[in-house]
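Visitor: Only the shape, not the letters, is given here:
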């Protein structure tokens, strides 16, 4: 099974060390102290996720995001922001960033967001699922759903959509593997413990997907 690989970009060595300790036992962690060095790493290696601070001396995290998009690299980007740059991070999500972390962040939450980004990246490598026939009377439901969405913030809508897509993918993954978590993790190219963590987050149990005797 190919381990997930992330690239952490920050000009502060303590921040880079933090992520190496946080995620190093579950995924391969590469580090870079500047955006330019990060681009150099990406010329040599493929990564699933880039975690980058917004404020850096040469090219900031948002500019790095735009450069990755310009180069057509299929990488999820998570921005790390202080309170004062949250609006900038939200705008970056509109430009394609996966999510953002606000300093100081909870390590467990950070790891969960990184794993969700990895899963989304891996989902794009899976064959497209068969389309589901829409309900003929679904227009009223769509209108109600639209009203609910309109009451949410942009980030809440994005997070909701990602949560739904991630849960649907996990359900299909476990259904195909008939509840065999090891097989499902291998197919998704995730560590088994990472898949277990995602299952707990989305309240999924392996036994619900096993063949009944």
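Guide: That came in fine, so what should we check first? Treat the numbers as computed from the prediction; the structure is a model and nothing was measured.

Visitor: can we go C-alpha only for contacts and neighbour counts from here?
Guide: Noted.

Visitor: mind listing the strands in the chain by residue range?
Guide: Assigned by DSSP state E, the chain shows strands spanning 5-9, 28-32, 49-53, 76-81, 99-102.

Visitor: Format those strands as TSV; extra columns: distance to residue 165.
Guide: Listed next are the strands of the chain as TSV, based on distance: least, C-alpha to C-alpha, whole Å:
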stretch	distance to residue 165
strand 5-9	22
strand 28-32	25
strand 49-53	18
strand 76-81	15
strand 99-102	15
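
Visitor: from those strands, which stretch is densest packed?
Guide: strand 49-53 (a mean of 27; mean count of other C-alpha atoms under 10 Å).

Visitor: distance between that one and the chain's centre?
Guide: A distance of 11 Å separates the centroid of the chain from that of strand 49-53, by C-alpha atoms, centre = their mean, to the nearest Å.

Visitor: Contacts for it, please.
Guide: Outside strand 49-53, the residues within contact range by C-alpha atoms under 8 Å, 6 or more residues apart in numbering are 5-10, 60-61, 75-81, 114, 117-118, 121.

Visitor: One more to weigh against that first structure:
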């Protein structure tokens, strides 16, 4: 537990008590803020993240029970310790039933309060850790990375080698190659694995929202900012921040992000005072950042700051030895989810998978196997199920560029979904916003392709 990172709020209508508690906690390296006004204490809780709130039970302006309820509304994770006078234990016990962590009777020994605060912090951290692990590892199959091919084995070896450092890593590869999985692997094999892994999808987030999502904002910073909001950078403090599709951020955001990488400092939108964070940054892109640097759309200093270590993920076309193993993993997953007993895939169907060019990479393969399992009427997947999944035999000369492959894939998905964009996006494993962008990019219209 890092005391300097553990923020404590102290609230009592007696300024002498506040001063004594604050002085003692600061001497033990806690970050403490003291208040005699309940309204100001709750405002501080709205503006920043505190681990523990120590509050008096009886105050003229606001009862400690009301403070407890309001504090839990603002931050359900804040642990509350009630200061109670002798003879009012019953009220303190009632407070515990309503969510307070503990109580302490006045007069009290300072060390007794410190012990309770430390245990409250441990409880908060444990509760958050369990929740984050439940969120991150909800379905373990999602985080299993299969590698039989030399290309993928080299990639995993590099990823494991850089896990222990705090260096920034730039993960490059085509869409669907598993860049986020590699980032998660690096995080969970690092010394930050017990802290948060926070994702910012720069590709799916509208440019107008990236600033407030990354940096957060204070109440009144713009129309609709009715309360303070922590940004993703602040959420990742002490953990890992994964910036997906980093090539999509604006020049202004590039400048602000560079400052975070260099100094750990940032400011919420509408706030003058800078904040400090300790984060490791992993970034990913399917764009050619070197070309963006050359044409002036991406800052060279940010590029080199991100590319302290570079990992290039092979496309599925470059690791076809992995297809049988990946197919078996996905078959097991979707057989379990659908309740079917699919034993395998026959040779003709497997040959079709080997002959396909896979513009959507592993994500496309996963979606194909999922639909094949759903469509399969027996225990073995054959060519009919693969054909119904949307794979067509394609000649190499018709796939001269990655963009033409991507366009064809989008068209096939749209046809299969009867031109319902939401369903086509689900088939491809992308968001509605992304498929809408692709349709506009390639000027895809039903009358042009039917």
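Guide: Thanks, I have it. Just so you know, these numbers come straight off a predicted model, no measurement behind them.

Visitor: tm score of chain vs chain?
Guide: Once superposed, the chains reach a TM-score of 0.58 (TM-score structural alignment, normalised by the length of the first structure), with 135 aligned residues with a C-alpha RMSD of 2.3 Å.

Visitor: sorry, back to before: out of the strands of the first structure, which comes closest to residue 140 of the first structure?
Guide: Across the strands of the first structure, residue 140 of the first structure has its closest neighbour in strand 99-102 (31.1 Å, C-alpha to C-alpha).

Visitor: what about the aligned residue in the second structure for residue 86 of the first structure, neighbour count?
Guide: Applying TM-score structural alignment, one finds that residue 86 of the first structure aligns to residue 89 in the second structure. Close neighbours of residue 89 of the second structure, defined as other C-alpha atoms under 10 Å, add up to 15.

Visitor: residues touching residue 89 of the second structure, list them.
Guide: Contacts of residue 89 of the second structure (C-alpha under 8 Å, 6+ apart): residue 105.

Visitor: what about 10 Å?
Guide: Each residue near residue 89 of the second structure by C-alpha atoms under 10 Å, 6 or more residues apart in numbering is listed here: 83, 95, 103, 104, 105.

Visitor: Adding distance to residue 365 of the second structure, write the residues you listed out as JSON lines.
Guide: Output for these, formatted as JSON lines (distance: C-alpha to C-alpha, whole Å):
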{"residue": "83", "distance to residue 365 of the second structure": "59"}
{"residue": "95", "distance to residue 365 of the second structure": "54"}
{"residue": "103", "distance to residue 365 of the second structure": "56"}
{"residue": "104", "distance to residue 365 of the second structure": "59"}
{"residue": "105", "distance to residue 365 of the second structure": "63"}
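
Visitor: which of these does the first structure keep?
Guide: Retained in the first structure: 83, 95, 103, 104, 105, out of those (criterion both residues aligned by TM-score structural alignment, their matches' C-alpha atoms under 10 Å).

Visitor: Out of the residues you listed, which is nearest to residue 384 of the second structure?
Guide: Among these, residue 95 lies closest to residue 384 of the second structure (C-alpha to C-alpha), at 64.2 Å.

Visitor: I figured that closest one was touching residue 79, is that so?
Guide: No: the criterion here is C-alpha atoms under 10 Å, and residue 95 of the second structure misses it with residue 79 at 11.9 Å.

Visitor: list the residues that contact both of those two?
Guide: The contact lists of residue 95 of the second structure and residue 79 share 68, 101, 102, where a contact means C-alpha under 10 Å, 6+ apart.

Visitor: unless I'm mixing things up, the last one is touching residue 93, no?
Guide: Yes: here residue 102 of the second structure lies in contact with residue 93, judged by C-alpha under 10 Å, at a distance of 8.3 Å.

Visitor: Give me the common contacts of the two.
Guide: Common neighbours of residue 102 of the second structure and residue 93 (C-alpha under 10 Å, 6+ apart) are residue 82.
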